[in-house]
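Peer 1: test case, fold it:
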Amino acid sequence: MKYLCLIYQQERDWEAMPQAEADAWLAECLAVGRGIEADGHHLAGEALHPAATATIVRVRDGRISATDGPYAETKEQLGGFYLIEASGMEEAVRIAARIPSARTGCIEVRPVVEFDAETSVDDGR
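Peer 2: Okay, the predicted model is just below:
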């Protein structure tokens, strides 16, 4: 089954980190990513630019609205994700616990609804 591991971290902590510590943190993140890949669980993953670079898109009454900035002010911002393959939630949680941000932020693990050509939208709820 596929799981999305959403990585949340306080951006200001990253920005305040001394360069040597930031380099070590990034090296650890990359090593964990390589380990998840080597274990055969990695399907995709990316880091994201800061939340301030986000654009929020809404369509209301047929009109498109685009607003700069994150959706809401939160303590922790979405910084990246892994899409993984795991046998169940228990294994997905063990994999997510390896991500360094689990120690200082949090990792949200969510099962992915997998649609096929015969699946209707109602089947995915």
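
Peer 1: make it CA atoms for all contacts and neighbour counts henceforth
Peer 2: Will do.

Peer 1: now do the strands in this protein.
Peer 2: With DSSP state E applied, the chain shows strands at 2-9, 42-47, 55-60, 63-68, 77-85, 106-111, listed in chain order.

Peer 1: show me what the first one is packed against.
Peer 2: Read that as strand 2-9. For strand 2-9, the contact count by 3 or more Cα pairs under 8 Å, 6 or more residues apart in numbering; DSSP states H and E identifies strand 77-85, strand 106-111 as packing neighbours.

Peer 1: one more time with 10 Å, if that's ok
Peer 2: Strand 2-9 is packed against strand 42-47, strand 77-85, helix 89-96, strand 106-111, with contacts defined by 3 or more Cα pairs under 10 Å, 6 or more residues apart in numbering; DSSP states H and E.

Peer 1: so which of the ones you listed is the most packed in?
Peer 2: Using mean count of other Cα atoms under 10 Å, the stretch among the helices and strands packed on strand 2-9 with the greatest mean number of neighbours is strand 77-85 (a mean of 21).

Peer 1: next up, for comparison:
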Amino acid sequence: MKYVLLICDDEASIPSPAEIAADPAHIDYAREVDRRQAGRGGARLRPVAEATTIRVRAGETLITDGPFAETKDFIGGIDILECADLNEAIEIASRHPYALHGSIEIRPVWE
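Peer 2: Have a look, this model is predicted:
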């Protein structure tokens, strides 16, 4: 079954791609995903300051710069996994470095 991990953290501490690539915790996480052959993709997202939120109400398109809600945490990226079940997805997500100071939301994918 496919799962998406929504990787959430405080935007005040965004490491650069080079910092992530050199971080032993991220390296270990990537190795574990590779070892399980669970990785199916993912992406790092740009900061919320670059977000645009769209809502259509009563036929009118409302465009807002930034996220929909004011919040300290933001979705900074996603990982897509193929796992045997939710328990395996939880095992993998619990190893993600951002689980230590942010949060990882696990969502099953409709297929």
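
Peer 1: return the residue of structure 1 aligned against residue 64 of structure 2.
Peer 2: Using TM-score structural alignment to pair residues, one finds that residue 64 of structure 2 aligns to residue 67 in structure 1.

Peer 1: burial of the closest residue to its match other than its chain neighbours, as a residue count?
Peer 2: Counting by Cα to Cα, 6 or more residues apart in numbering, residue 56 is the residue found nearest to residue 67 of structure 1 once chain neighbours are left out, at 5.0 Å. Residues near residue 56 of structure 1, counting by other Cα atoms under 10 Å, number 11.

Peer 1: contacts only, for residue 44 of structure 1.
Peer 2: By Cα atoms under 10 Å, 6 or more residues apart in numbering, the contact set of residue 44 of structure 1 is 4, 33, 37, 81, 82, 83, 84, 85.

Peer 1: need those in a markdown table (columns: distance to residue 52 of structure 1).
Peer 2: Putting those into a markdown table (distance: Cα to Cα, whole Å) gives the following:
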| residue | distance to residue 52 of structure 1 |
| --- | --- |
| 4 | 23 |
| 33 | 25 |
| 37 | 30 |
| 81 | 17 |
| 82 | 21 |
| 83 | 24 |
| 84 | 27 |
| 85 | 30 |
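
Peer 1: how many other residues sit next to the match of residue 64 of structure 2?
Peer 2: 11.

Peer 1: was I right to think it contacts residue 57?
Peer 2: Yes - using Cα atoms under 10 Å, residue 67 of structure 1 and residue 57 qualify as a contacting pair, with a distance of 6.6 Å.

Peer 1: on that earlier part again, let's have the strands of structure 1 in JSON lines, adding distance to residue 94 of structure 1.
Peer 2: Formatted as JSON lines, the entries for these read as follows, by distance: least, Cα to Cα, whole Å:
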{"stretch": "strand 2-9", "distance to residue 94 of structure 1": "11"}
{"stretch": "strand 42-47", "distance to residue 94 of structure 1": "14"}
{"stretch": "strand 55-60", "distance to residue 94 of structure 1": "32"}
{"stretch": "strand 63-68", "distance to residue 94 of structure 1": "35"}
{"stretch": "strand 77-85", "distance to residue 94 of structure 1": "12"}
{"stretch": "strand 106-111", "distance to residue 94 of structure 1": "10"}
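
Peer 1: mind checking those for the one nearest to residue 97 of structure 1?
Peer 2: When those are ranked by distance to residue 97 of structure 1, counting by Cα to Cα, first place goes to strand 106-111 at 7.7 Å.
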